[in-house]
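Participant: here are the coordinates; sequence isn't available:
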């Protein structure tokens, strides 16, 4: 096997103006950030709301939360992305459908991928929020009610601030998983990091080098996320909880 090593491939010209291949990777990383952060915001909001619903003394709210988790957690992510990209737009009202198809292909792909990944991740966040709330001593909620808090105030000022501190470690894993799963967005046409890596690999045939660079980018980015979350965990931990000093 005669393989020509070329570790400087990213600095080679793409043949399009003055562009070089590292710029393509940079663009792909940018779209990865867009999809990942958008999906994370959706997951955090939807997951928090449904997690609270799963702990309310209301059978309907519990059923809605449990149904959501059972549906979105048990359907493969790729199937969900295909649904939001290929199927859901055809079910839109005419006016909304006309607007949707007036957008660029990449824009619709990014929006679809963000929604699909966000709702998929929200199912996991829901269970973490529920577990965090249920892990708190019952006296916390009772004390809030004794002070005259409504249920909404009790969750806002007493339960959720403590629950999020408790579930921060597993939430860190979900954050990194959200960005790693964003690579699936390439299958619905998003020009993110994996998509750009494949393109460069096909153009240059330097597969080993290109995928090595991409692996390093993912590794460094996820390590930075973990470091940030660990730092946040140390700053907000409560004494006697999640490893806090007594």
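Facilitator: Looks like it came in fine. What you see is a predicted model, and the numbers here were worked out from it, not measured in a lab.
Participant: Please count neighbours and contacts with C-alpha atoms only from this point.
Facilitator: Noted.
Participant: Would you check how far apart the residue nearest the centre of the chain and residue 39 are?
Facilitator: The residue lying closest to the centre of the chain (CA atoms, centre = their mean) is residue 178, at 3.1 Å. Using CA to CA, to the nearest Å, we find residue 178 at a distance of 7 Å from residue 39.
Participant: anything in contact with each of the two?
Facilitator: 117, 121 (CA atoms under 8 Å, 6 or more residues apart in numbering).
Participant: Tell me the buried residues in the helix ranked longest in the chain?
Facilitator: Counting residues, the longest helix found in the chain (DSSP state H) is helix 21-53. By 16 or more other CA atoms under 10 Å, the buried positions in helix 21-53 come out as 21-22, 24-25, 28-29, 31-40, 42-53.
Participant: Now do the residue nearest to the centre of the chain against residue 144, distance only.
Facilitator: 34 Å.
Participant: next one: residue 101
Facilitator: For residue 101, the distance to residue 144 - CA to CA - is 50 Å.
Participant: And residue 110, by the same measure?
Facilitator: 42 Å.
Participant: thinking again about what came up before, more crowded one of residue 101 and residue 144?
Facilitator: Set residue 101 next to residue 144 and count neighbours by other CA atoms under 10 Å: residue 144 wins out with 18 against 12.
Participant: Next up, a structure to set beside the first:
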């Protein structure tokens, strides 16, 4: 005897134990906040001013995540290399970077690492500069925005390296052995067999890291970079409208992070199927 199909009406969906009531509440709060902002002339002015830092926030996030993804992938491969010194070097990098707060790392790279790198570059290229082939590089030539991006790249590359390493190790050893038996080289095994299977494992946590980077991009405001947070700090200190300014700041970040979080959840459910 066949089992009856579950009801598919709207009421049945609302009664389902996994119905996302939290999403309904979040949408209601978002609509309420949007209506409150639209109804107040002062808030409309605030959001217009803070929106000027939206492009900078997106730029910092995009550059930082792309760089961290590339560097983290290389570190993960180094951590699985045949050379023992390379594996230990990758492990050392991950442990040091993960043990330092992002804000401290940001200050160190901006005010210690970049000046040291500029001095080292000038020392290495001294003969070329004396011959007039290269100009002297100054610390001020490296913008504060790029220093902030570099700090985010270094900080997040360590976490992404661990995610990629776990994804690579999740592929059963029999897959590599079968690929090796077919005569594939090490690079072909990685590209054709391991990576396609590891991607399904690493994509959801990488989506979460992207959401985290959107939020941590606000740290570049301590360097004076004109992102959303910095624009909010400047406007609030001049207008003394702290409640309205930081409420709008939080609203703008939620507009960026919530859709990314929902996309990450949807991708995770799709990969599970």
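Facilitator: Right, received. Where do you want to start? Please read these numbers as outputs of a predicted model, since none were measured by experiment.
Participant: And the next helix or strand past the longest helix of structure 1?
Facilitator: Next along the chain after helix 21-53 of structure 1, taking DSSP states H and E as the criterion, comes helix 59-74.
Participant: Quick one: map residue 88 of structure 2 onto structure 1.
Facilitator: Under the alignment (TM-score structural alignment), residue 88 of structure 2 pairs with residue 63 of structure 1.
Participant: ok, now residue 200 of structure 2?
Facilitator: Per TM-score structural alignment, residue 200 of structure 2 is aligned with residue 165.
Participant: Its match: what secondary structure?
Facilitator: Of the three states, residue 165 of structure 1 takes helix according to DSSP: H, G, I helix; E, B strand; the rest coil.
Participant: Kindly tell me how buried residue 174 of structure 1 is, as a neighbour count.
Facilitator: 19.
Participant: Map it onto structure 2.
Facilitator: Checking TM-score structural alignment: residue 174 of structure 1 goes with residue 209.
Participant: any idea how far that match lies from residue 67 of structure 2?
Facilitator: Distance from residue 209 of structure 2 to residue 67 of structure 2, by CA to CA: 13 Å.
Participant: Residue 221 of structure 2 now?
Facilitator: With distances taken as CA to CA, residue 221 of structure 2 is found 20 Å from residue 67 of structure 2.
Participant: likewise residue 86 of structure 2?
Facilitator: 21 Å.
Participant: Pretty sure the match of residue 200 of structure 2 sits against residue 234.
Facilitator: No: the criterion here is CA atoms under 8 Å, and residue 165 of structure 1 misses it with residue 234 at 9.9 Å.
Participant: When those two are compared, which one has more neighbours?
Facilitator: Higher neighbour count among residue 165 of structure 1 and residue 234: residue 165, with 19 against 13, using other CA under 10 Å.
Participant: neighbours of the residue lying closest to that one once chain neighbours are set aside, just the number please.
Facilitator: With CA to CA, 6 or more residues apart in numbering as the criterion, residue 165 of structure 1 has its nearest non-adjacent residue at 6.2 Å, and that residue is residue 237. For residue 237 of structure 1, the neighbour count with other CA under 10 Å is 18.
Participant: Residue 71 of structure 1 now?
Facilitator: Neighbour tally, residue 71 of structure 1, other CA under 10 Å: 11.
Participant: Show residues contacting stretch 112-127 of structure 1.
Facilitator: For stretch 112-127 of structure 1, contacts defined as CA under 8 Å, 6+ apart pick out 35-36, 38-52, 65, 68-69, 72-73, 77, 80-81, 84-85, 171, 174, 178, 181-182, 185, 188, 190.
Participant: repeat that with 6 Å
Facilitator: Here stretch 112-127 of structure 1 makes contact (CA atoms under 6 Å, 6 or more residues apart in numbering) with 35, 38-40, 42-43, 46-48, 50-51, 69, 72-73, 80-81, 84-85, 185.
Participant: residues in structure 2 matched by stretch 190-210 of structure 1, start to end?
Facilitator: The aligned range for stretch 190-210 of structure 1 is 225-245, by TM-score structural alignment.
Participant: just how off-centre is stretch 163-171 of structure 1 within its chain?
Facilitator: Chain-centre distance of stretch 163-171 of structure 1: 16 Å, with CA atoms, centre = their mean, to the nearest Å.
Participant: Fine by me, thanks again.
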